[in-house]
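Q: no sequence for this one, just the structure:
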C-alpha cells in the first residue's frame, strides 16, 4: 500500500491549486498543509531545499511543482489506500 500524498502549499498559489484540482478529479487522496499556517511544515519544505510551492511528498519521494509524472504511476495505489 502506498503512502498518502501530502501537498504543501499556500493560499493564492496557482500551481498549488492545479495540483489539488488534479487530485480531486482523479480521486487521489491527499492531505493539504498550508505552510503559511504551519511553521514546522515550512521548515520541512526549506530543509528539503525547495523554494517554490507546491511541494508534494509520497513516502520518501518528494518533488516541487505539478509533477504528474510522479503522481500518475502511483495514482491507482493511492486511490485504493483511501
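A: That came through fine. Being a predicted model, the structure only gives us computed values, none of them experimental.
Q: going forward, measure contacts between C-alpha atoms and count neighbours the same way
A: Fine.
Q: Please enumerate the helices of the protein.
A: Ranges of helices in the chain, per DSSP state H, are 14-26, 39-47, 68-71, 75-81.
Q: and the comparison structure, right after this:
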C-alpha cells in the first residue's frame, strides 16, 4: 500500500507509537510534522480533526490516534 501520510507533532506519544508500529511492520509513509509545518494545522482543522496523529491513505477512512487494530489494515 502506498500514499500513506502521518500527520504528527513533537512530543506526542501516540504519534511516536503510530510511526513505530508502521516502521516495525515495514509500511512506508510520509510524515508531516505540524510542529514544523504549522500550515497543516488549519488543513487538519478544516477536515474536522482536533488531534494527531492522523493517518491518511488514499481514499480510505483516516485513522485518528494510535489504533493498532486499524493500522493492521495498512500492513501488507
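A: Yep, it's here. A quick note: this is a predicted structure, and the numbers were derived from the prediction, not measured.
Q: what TM-score comes out when they're superposed?
A: Between these two chains, after superposing, the TM-score reads 0.84 (TM-score structural alignment, normalised by the length of structure 2); 75 aligned residues with a CA RMSD of 1.4 Å.
Q: quick one on the thing from earlier: Serialize the helices of structure 1 to a markdown table and add fields for mean neighbour count and distance to residue 6 of structure 1.
A: Below are the helices of structure 1 laid out as a markdown table (neighbours: other CA atoms under 10 Å; distance: least, CA to CA, whole Å):
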| stretch | mean neighbour count | distance to residue 6 of structure 1 |
| --- | --- | --- |
| helix 14-26 | 16 | 10 |
| helix 39-47 | 14 | 11 |
| helix 68-71 | 14 | 11 |
| helix 75-81 | 16 | 11 |
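Q: Which of those sits closest to residue 55 of structure 1?
A: In terms of CA to CA, the element of the helices of structure 1 nearest to residue 55 of structure 1 is helix 39-47, at 7.1 Å.
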